[in-house]
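Participant: Provided below are the primary sequence and the corresponding predicted coordinates.
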Amino acid sequence: MVTLCKPAVSVPEYVITMEETLDLARSRHAGHPQLPLALRLIANTGVNQRHLVRPIEETLEHPGFQERNEVYEAEAKARVPAVVKEALANAGLAPADIDMIVYVSCTGFMMPSLTAWMINTMGFPSHTRQMPIAQLGCAAGGAAVNRAHDFCTAYPDANVLIVACEFCSLCYQPTDLGVGSLLSNGLFGDAVASAVVRGRGGTGIALERNDSHLVPDTEDWIAYSVRATGFHFLLDKRVPGTMEPLAPALRTLAGRHGWDAGDLDFYIIHAGGPRILDDLSHYLEVPPESFRFSRSTLTEYGNIASAVVLDAVRRLFDEGGLREGARGILAGFGPGITAEMCLGRWTTGDTAPAPSLDTRRIVGYTPHPTPVRTVA
C-alpha cells in the first residue's frame, strides 16, 4: 500500500498583507489605465497575506537574472534541509531509507539539481534516484505525488521523498504591466514543502490510482517568457475558466475507479485562485466547504505554486485526519493546461521504521564489485 505521509511546510519570515499589496499597486502604478480592474482582481483573490523570501524593498528591485538565481540557490540550500528532516520524521524514516528524491520547482534553476546537493550533504545514499521537475509549474505538486506513486508501485519496498521549493517573489518583473502580471504580483507567495511517499506502512493517504490530462490548444494560457531579465510569467484571462474542461477529467478518473467525484470525503485541490475552487464546487456539485484546506492555503500563504497540494494535505492532518478508508482526490493544475490527479483513501497503517539498509532490498540497486588486487 503506497502512502503519502504528513507533509512538512515552511514559509519565509517576511510578510506582506493584502492591504500593503494594494497600497503598493496604487503607488507604483498610479497612472495605469487598468489599475481599478487590477485592484479589484487582487482584492478578490481572498489572499490575506503572503510570505516572501526577501524583504519587500529587495523584492521590488531587480538586480538581474544572475543575482536572482543566486538568491534562489542560497535560500533553497538554507531552507530545504529543515523541512526535509521534519517530513522524514513524520514518516518515521531516515535519509538512508529513501530510494528516490522528486524535486519540483519553477522559480529558479540549478544544474546539477538541488537533489545532488541533498545527497551529498544530508546523508542520502549515493544510489538515490533523482527526479527534478521544472516545467510543470503549479501542476508539479500533483505530478510529484503521482511519480512517487508510480515508483513505489513498481518497487513496493521503496520510499520516495518529495520536495517542493517555490520562491515566486524572485520572479517579480517591475516592467511587466499587463493586468495578468499585476494580478500575479498580488497572488503568489513563497514556501518550501516536503513529504514522504512510503511503499509500505505509514499514516496518510493510501494512493490507489493516478492520471494526467492536458486541455488541447492551451499552451499559451500559462507560460514563462524567458528573457535576459529572467522568467516573465504570462497569465491569460481565460485561465480562471479552466475548471469547465478539467472537472470532467476528474469525474472520468473517479468513474474508472468506481467512484463518484461528487461524493468523496476529502478534496485536495491546487488553489490557483478562488474562482478555481468556486467553479469546481459547481461542476462537481459539492459544498464549498469541501475545499477548505485549499482555501486556507490561499488565504494564509497565497498561491505557493507546486507546494499548494502538500500544504493542503498538511492541513488535513492538522484537522485530525479522517476515518479509516475515507475516499478522496488530489489534483494539481498548471501550464499546458495540465492536470495531475490521483485518488486515495485515508489509512492509519503501521508506521514502524523501515528495515535497515543491511537487511532491506535496495530497489534496482546492484553493488559495484570491489576490484581484486593481486600482488606480483
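Facilitator: That came through fine.
Participant: all contacts plus neighbour counts: C-alpha atoms, from now on.
Facilitator: Fine.
Participant: residues contacting residue 235?
Facilitator: 180-181, 221-223 (Cα atoms under 8 Å, 6 or more residues apart in numbering).
Participant: put this next to the previous one:
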Amino acid sequence: MHSGSSSPERWQREQPMAPTIQSIATALPPHSMTAEESEARLAPIFAAQGEDETLVAQIVRNSGIRKRYLSRPPGFYLAETSLTARNGVFEEVAVEIGVEAARKALDQAGIRPDEVDLIIDTSCTGVMIPALDVHVANKLGFRDDVRRLPLTEAGCAAGATSLAFGAEFLRARPGGVVLLLSVELPSLTFQLDDATRANVVSAAIFGDGAAAVVLADRPAPRPSFEHLAHKAVLFKDTQSIMGFDLRTEGFKIILSKRIPLLVRRELRGQVETFLESQGVGLDEIDFFALHPGGTKVLDNVRDVLGLDEAQVGAAREVLADYGNLSSASVHFVAKALLEREEIQPGRFGLLIAMGPGFTVELALLRGVA
C-alpha cells in the first residue's frame, strides 16, 4: 500500500460534511453459469460460424471469471433471439432486482423511501419508457415530488457518473438523500449469429446484476467513504471504439482493440492531472475502486499506475464472481473494498471507470469511520 499523508490541507474536514456513502446493496437474478459451462456452451456456437473452437475456449479460460449470473436459463438465449423477447425480459428482471437492491440499500442505511430526494438509475442493456426509476418509486413508496434522472447510454462508466451527479446534487441541496441504482442485464444483448471477436469476448465476460447506493451528507451508520471530487475525460474522436450498434436483432457490441492502447497512453497523465488539481499525489492514494472491464483492463491499469497486485484485488474478485456488470461494477467493487476492510478512515481512494465516448471517469474518495 502507498504510505503518503492522509489529509492534505485542501481536504481537511469539510463543513458541511462531504457526500458520504450510507450503504451499498446488490441483487442478482436467479440463474448462473460457471466458466466451465460457458466454455461448453459457447465454443460449439461460435465454431458453427467458422470461429476456432480452441480460441473461444482460450478466451473463456483467460477471462478470470469463475461464475456469472443470468436473467434466464442458458437455453433461453438460443431459443429467444428477437429484440422484442429479450427486452421483455429486461423490463421484468430489471424491476425485480432493481427494487430488491434499492430496498436493501435503504434498509441498511436506515432511510425511509419517502426521505429520498433524487433517484439516478443507470442501464445500457435494455430500454424502458417510463424508466426504471418510476417503477422503483411506485413500488417502494417514494414521494410524488422525488427527482428522477435516468442515465441510459453512458455504458460502463455510468456508475461513476451517477455518483458524481449525486454528490453535486447534495452540495447544491445540503441535507438531501440520493439513491443511485445501476441495473445491467448484458446477457440479453448476446448475439447468436455474430462471430466477431468483440461478441465472443462479450459473451465470455459480461454478467447480470444490480447495485443500489444511498448517498447523503451525513455520517454513515458504519465505516464507509466520502466523495470529495470528480473529473470526466472525453477523448476526442473515439466514439467508434466502444458501445452498442442497435439493430433489428438487438444490441451489437462494439469493442475495439484500440482501448488497451488508449488506456496505456492516456490514463496515468489524466490521473496525475486530476489528483494534482486536488492537492493529492498518486502515492497518497491507498485504495482503488476500479471498474473490472476484464483481466487485461485491470492489468493495464495496475501497470500504468504502478499499483501492487493487492490494490486491484477487490476488482479481480468482483470480476471472478460476477463478470463485468457494466455500470454496476464499480459499486460491487466499492462494496467488496468495504467488506474486505481495505478502506481506512482518513485514507484517500481513487475510483476509475471507463465507458463509451471514449470516456474515463475519476473520483477522489476518502475513508470515514
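Facilitator: It's in. Model, not experiment: these values are computed from the prediction.
Participant: TM value for the aligned chains?
Facilitator: Overlay of the two chains. TM-score (TM-score structural alignment, normalised by the length of the second structure): 0.91; 348 aligned residues with a Cα RMSD of 1.5 Å.
Participant: picking up where we left off before, which of the contacts of residue 235 of the first structure still touch in the second structure?
Facilitator: On the basis of both residues aligned by TM-score structural alignment, their matches' Cα atoms under 8 Å, what survives of these in the second structure is 180, 221-223.
Participant: so of those residues, which ones are in helices?
Facilitator: In helices, defined here by DSSP state H, the members of those are residue 180.
Participant: let me have the kept ones among the contacts of residue 235 of the first structure in CSV, extended by distance to residue 60 of the first structure and neighbour count.
Facilitator: Shown next, in CSV, are those (distance: Cα to Cα, whole Å; neighbours: other Cα atoms under 10 Å):
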residue, distance to residue 60 of the first structure, neighbour count
180, 17, 16
221, 25, 17
222, 23, 19
223, 22, 21
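Participant: switch the kept ones among the contacts of residue 235 of the first structure over to JSON lines; also include distance to residue 283 of the first structure.
Facilitator: Formatted as JSON lines, these follow (distance: Cα to Cα, whole Å):
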{"residue": "180", "distance to residue 283 of the first structure": "25"}
{"residue": "221", "distance to residue 283 of the first structure": "21"}
{"residue": "222", "distance to residue 283 of the first structure": "22"}
{"residue": "223", "distance to residue 283 of the first structure": "26"}
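Participant: buried set for stretch 249-264 of the second structure?
Facilitator: Burial within stretch 249-264 of the second structure, assessed by neighbour count using 16 or more other Cα atoms under 10 Å, is assigned to 250-255, 259, 263-264.
Participant: check stretch 96-112 of the second structure too.
Facilitator: 96-106, 108-109, 111.
Participant: in the first structure, what residue corresponds to residue 336 of the second structure?
Facilitator: In the first structure, the residue matched to residue 336 of the second structure (TM-score structural alignment) is residue 315.
Participant: excluding chain neighbours, what is closest to that match?
Facilitator: Nearest in space to residue 315 of the first structure, with sequence neighbours left out and distances taken as Cα to Cα, 6 or more residues apart in numbering, is residue 293 at 5.9 Å.
Participant: double-check that the one you found belongs to a strand.
Facilitator: No. Per DSSP: H, G, I helix; E, B strand; the rest coil, residue 293 of the first structure lies outside any strand segment and is helix.
Participant: which helix in the first structure runs the most residues?
Facilitator: Looking across the first structure with DSSP H, the single longest helix is helix 65-91.
Participant: what's that helix aligned against in the second structure?
Facilitator: Matched against the second structure by TM-score structural alignment, helix 65-91 of the first structure falls on residues 83-109.
Participant: how much space between residue 95 of the second structure and residue 214 of the second structure?
Facilitator: Distance from residue 95 of the second structure to residue 214 of the second structure, counting by Cα to Cα, to the nearest Å: 18 Å.
Participant: the more surrounded of the two?
Facilitator: When residue 95 of the second structure and residue 214 are compared on other Cα atoms under 10 Å, the one with more neighbours turns out to be residue 214, at 28 against 20.
Participant: show me the contacts for the closest residue to the more buried one other than its chain neighbours.
Facilitator: In space, and not counting its chain neighbours, residue 214 of the second structure is closest to residue 179: 4.7 Å by Cα to Cα, 6+ apart. By Cα under 8 Å, 6+ apart, the contact set of residue 179 of the second structure is 102, 116, 118-120, 212-215.
Participant: map residue 150 of the first structure across to the second structure for me.
Facilitator: Per TM-score structural alignment, the equivalent position to residue 150 of the first structure in the second structure is residue 168.
Participant: okay, now its match: neighbour count?
Facilitator: For residue 168 of the second structure, the count of nearby residues is 16 (other Cα under 10 Å).
Participant: could you do residue 43 of the second structure as well?
Facilitator: Neighbour tally, residue 43 of the second structure, other Cα under 10 Å: 21.
Participant: element containing the aligned partner of it in the first structure?
Facilitator: Aligned counterpart of residue 43 of the second structure in the first structure: residue 26 (TM-score structural alignment). Using DSSP states H and E, residue 26 of the first structure falls within helix 18-28.
Participant: how many residues are close by residue 46 of the second structure?
Facilitator: Here the count is done by other Cα under 10 Å, and residue 46 of the second structure has 22 residues near it.
Participant: what's the residue nearest to residue 214 of the second structure aligned with over in the first structure?
Facilitator: The equivalent of residue 179 of the second structure in the first structure is residue 161 (alignment by TM-score structural alignment).
Participant: do a quick rundown of the helices in the second structure.
Facilitator: With DSSP H as the criterion, the second structure has helices spanning 35-47, 53-61, 74-79, 83-109, 132-140, 158-172, 197-205, 258-277, 295-305, 313-322, 329-339.
Participant: brilliant, that's me finished.
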